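**Q** How does the following fold in three dimensions:
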Amino acid sequence: MTAPIRIGMVGGGFMGRVHRMAQRLDGEYQLVAGAFSADPDKARSSGEALHLDPDRVYTDFATMAEREAAREDGIDVVSIVTPNHLHAPIARAFIEAGIHVICEKPLAVSLEEALSLRALVKKHGVQLLLTHNYSGYPAIRRARELVRQGALGELRLVQVDYAQDWLSEAGNEGWRGDPTLAGPAGALGDIGTHAWQLADYVVGQDIETLSADLHTFVPGRQLDDAAQAMLRYRGGARGRLSVSQVSPGNNNRLQLAVYGSRGGLYFDQESPETLWFAELGEPMQRLSRNGPGSGPADQHASRVPAGHPEGYLEAFAQLYRDFACHLRGELPADVTLPDVDTGCRGLAFVEAMLASARADSAWTALAYPEE
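**A** As a prediction, this is how the structure comes out:
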């Protein structure tokens, strides 16, 4: 029987809890160390709550990386769940210590930082997973498979929308409202990177140019709380991306529609058990997760039979499970995970959006960094 992968965590909060649940779901990981706070009392109490050895509860990530790398039973992987500005420094410390990295998105606060991490990953021979969790949904795996099989024909239109309402009033931003902690993009960096990655993962075509508009609706806020863009793909398709954290009535409405010459598909993250698919001239089909006609990609990402709902946590756990398979050399050949290259592409998208917005929505080239 394969022993669980020893994992550590830097950071905490809501996303820390989500990551720990995802780690536990399939029994692939065992949390053995962590740097949950720079405050010694908070770090200690967090470690006690998680039943960790007090000697493996740290107050800074640099010490954790150094000491865990020196232990025979040290961690194999670290999970980074901190504000954005710390992603790159923490990842750098553990990569240089020879420890694999699982990092919250975005990978860094600039493309320059992301590219430096990519160079380190290749230099030290470690692996990095970026937790764009929506690509863990079986329905999204199936959508990607349908596009690659040519079921939609020549792609024509890509539409992705992500709406939330939790920033409709001032005062809720926390670190996400501080450019020194979140980076130069607000809603764009927080959920816009998710929207971009979801479309990029399913469509499989690069954006060539974009025209972006970023806006801050709430007075006094330093970063954008809404962003929109028109997209031109290299394959000839046209697209639209819209994200907002000031849309009352929306909790986490992430939707993707892709249309081609022979068919179309539609996915709603708040109803993740279903992928809607239509062939031209035929009625819309409701494709249920792991249901009749499901393919290898859908089945690989499903845990229970159709009709037994899976959702957000299972999608998160799927990335963790796939990363464990990847580290063991057992990942199916047709499964692609968001990695350090995805992180670099995402930061290139963010910087092109910012440049276009600064130029009054001028069409701006999106130059993805070579892999």
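
**Q** going forward, measure contacts between C-alpha atoms and count neighbours the same way
**A** OK.

**Q** start to end distance for stretch 264-274?
**A** Distance between the boundary residues of stretch 264-274 (C-alpha to C-alpha, to the nearest Å) amounts to 14 Å.

**Q** Pull out the buried positions in that stretch.
**A** Neighbour-count burial for stretch 264-274 flags 264, 265, 266, 267, 268, 269, 272, 273, 274 (criterion: 16 or more other C-alpha atoms under 10 Å).

**Q** and if you look at stretch 143-152?
**A** Buried-residue list, stretch 143-152, by 16+ other C-alpha under 10 Å: 143, 144, 145, 146, 147, 151, 152.

**Q** Off-centre distance for that stretch?
**A** Centroid separation between stretch 143-152 and its chain, computed with C-alpha atoms, centre = their mean, to the nearest Å, is 21 Å.

**Q** Contacts for that stretch next, please.
**A** 153, 201-203, 259-265, 275, 279, 297 (C-alpha atoms under 8 Å, 6 or more residues apart in numbering).

**Q** and residue 8, what element?
**A** strand 5-11 (DSSP states H and E).

**Q** Also this sequence, please, to line up against the first:
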Amino acid sequence: MSPPIDETLDRFARRDWQDDDVDGTVRVAMIGLGWWTRAEAIPAVIDSEFCETTVVVSSSTEKAERVAGLADTIAHGITYDEFHDGVAADAYDAIYVVTPNAIHLPFVETAADLDKAVLCEKPMEATVDRAREVRDVADSAEIPLMVAYRMQTEPAVRRARELVRKGAIGDPVLVHGNMSQRLLAEVVPNPDQWRLDPDLSGGATVMDIGLYPLNTARFVLDADPVRVRAHTTVEDEAFADVGDEHVSFGMDFEDGTLAACTASQSAYQSSHLRVTGTEGEIEIDPAFYNRQARGFRLSWQGQTVDLDFEQVNQMTEEFDYFAHCLLTDTPPPHPDAEHALVDMQTMDAIYAAAERGEDVVLAEEFDDFD
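**A** From the prediction side, this is the model:
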């Protein structure tokens, strides 16, 4: 292997963002106690180095108190109204917002009033305008806000970004990404859910799982799309109101790199990201599901290497990264509100392109593009 490749692949799962001299604990209030919080977030924080869950917040006192039993560190189970009233505010340093997309903003507003840091689930909100409000609220209050792109702390993705930066595959030319799952058959088998309510979600597929190849491509390339095209289809009546059960979309980047992405809420669970350059190729497959062991393949100079590496819990990495930023008084260097706003604008453009049947230029769609 050449030196840039050797250096990047050495200690593959290393936390290149961590200062070994840092210690301390960030106390987290988790807001929204759906299955993701209960099954993924709370267990991930139990295993983390720099976080502990101390407060859980739900629409129901009964549910909050029941979920409080999932970790010994949780001292308070409170309602949304109690959170907004400042109850138990001394018991946490930061909040994790994992409510339906369209109600992220009010919790960020209260966090700003209480001077608390925010880890906000992606997408940042249900619309571009409300996402911009989230950013502005955090900026005005000068509170740290990170958007929860767990793929950006996944070692396979971070190593892919390093290899691209070092020119290990030459100049990037093509990106292919996919994420699919059977939402109603296997994930949440109930059509009466917020993901299928356009007022709460903003969209069922692009906004939920299409975001993964979109944002991961941006992160690995360290670039933003300038033009998009898209097509959406609906077969199951449950998706009629949101309008996107299956989606394909293309993105053009300023340097000429082209991306082709697909996502489906009614297809076999699958995910991958492939970056093809002039001199080689990187493939992560599986890529986007936390509970699937990620694969990493590098091809260059006529050789192909499949890497075996230590698998990590992406959620634990994400929480520790967020807490590390707070403990070192370092603003998150990448998945901040400005970064997330570009995704919101891109997804809005994808929906517009699908509706119009024509390419959408982002700078023209969002004249202020702020």
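
**Q** Any idea what the TM-score is?
**A** After superposition, the two chains reach a TM-score (TM-score structural alignment, normalised by the length of structure 2) of 0.83; 337 aligned residues with a C-alpha RMSD of 2.5 Å.

**Q** if we can go back for a sec, of the buried residues of stretch 143-152 of structure 1, which belong to helices?
**A** Mapping those onto helices (DSSP state H) picks out 143, 144, 145, 146, 147.

**Q** Residue 277 of structure 2 and residue 178 of structure 2: what is the separation?
**A** From residue 277 of structure 2 over to residue 178 of structure 2 the distance is 18 Å, taken as C-alpha to C-alpha.

**Q** Please apply the same query to residue 134 of structure 2.
**A** In terms of C-alpha to C-alpha, residue 134 of structure 2 sits 28 Å off from residue 178 of structure 2.

**Q** do the same with residue 170 of structure 2
**A** Per C-alpha to C-alpha, residue 170 of structure 2 is found 23 Å from residue 178 of structure 2.

**Q** Please identify which of those two sits among more neighbours.
**A** Taking neighbours as other C-alpha atoms under 10 Å, residue 170 of structure 2 and residue 178 compare with residue 178 leading, 24 against 17.

**Q** Which residue in structure 1 aligns with the more buried one?
**A** In structure 1, the residue matched to residue 178 of structure 2 (TM-score structural alignment) is residue 161.

**Q** Show me the strands in structure 1, by range?
**A** For structure 1, the strands defined by DSSP state E occupy 5-11, 29-35, 77-81, 100-103, 128-130, 155-163, 207-215, 226-233, 238-244, 253-260, 263-268, 274-279, 285-288, 364-365.

**Q** Turn those strands into TSV, including distance to residue 170 of structure 1.
**A** Putting the strands of structure 1 into TSV (distance: least, C-alpha to C-alpha, whole Å) gives the following:
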stretch	distance to residue 170 of structure 1
strand 5-11	25
strand 29-35	31
strand 77-81	24
strand 100-103	28
strand 128-130	30
strand 155-163	17
strand 207-215	15
strand 226-233	14
strand 238-244	15
strand 253-260	21
strand 263-268	28
strand 274-279	35
strand 285-288	40
strand 364-365	31
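
**Q** who wins for proximity to residue 342 of structure 1 among these?
**A** Comparing these against residue 342 of structure 1 with C-alpha to C-alpha, the closest turns out to be strand 128-130 (7.6 Å).

**Q** Burial check on the alignment partner in structure 1 of residue 151 of structure 2, number of neighbours?
**A** Using TM-score structural alignment, the equivalent of residue 151 of structure 2 in structure 1 is residue 134. A total of 24 residues lie near residue 134 of structure 1 under the criterion other C-alpha under 10 Å.

**Q** I figured residue 134 of structure 1 was touching residue 317, is that so?
**A** No - Residue 134 of structure 1 lies out of contact with residue 317 (C-alpha atoms under 8 Å); the separation is 10.7 Å.

**Q** any chance you could map the helices in the stretch 51-200 of structure 2?
**A** All helices of the stretch 51-200 of structure 2, identified by DSSP state H, counting those that start in this stretch, fall at 61-67, 80-84, 104-114, 128-141, 155-165, 198-201.
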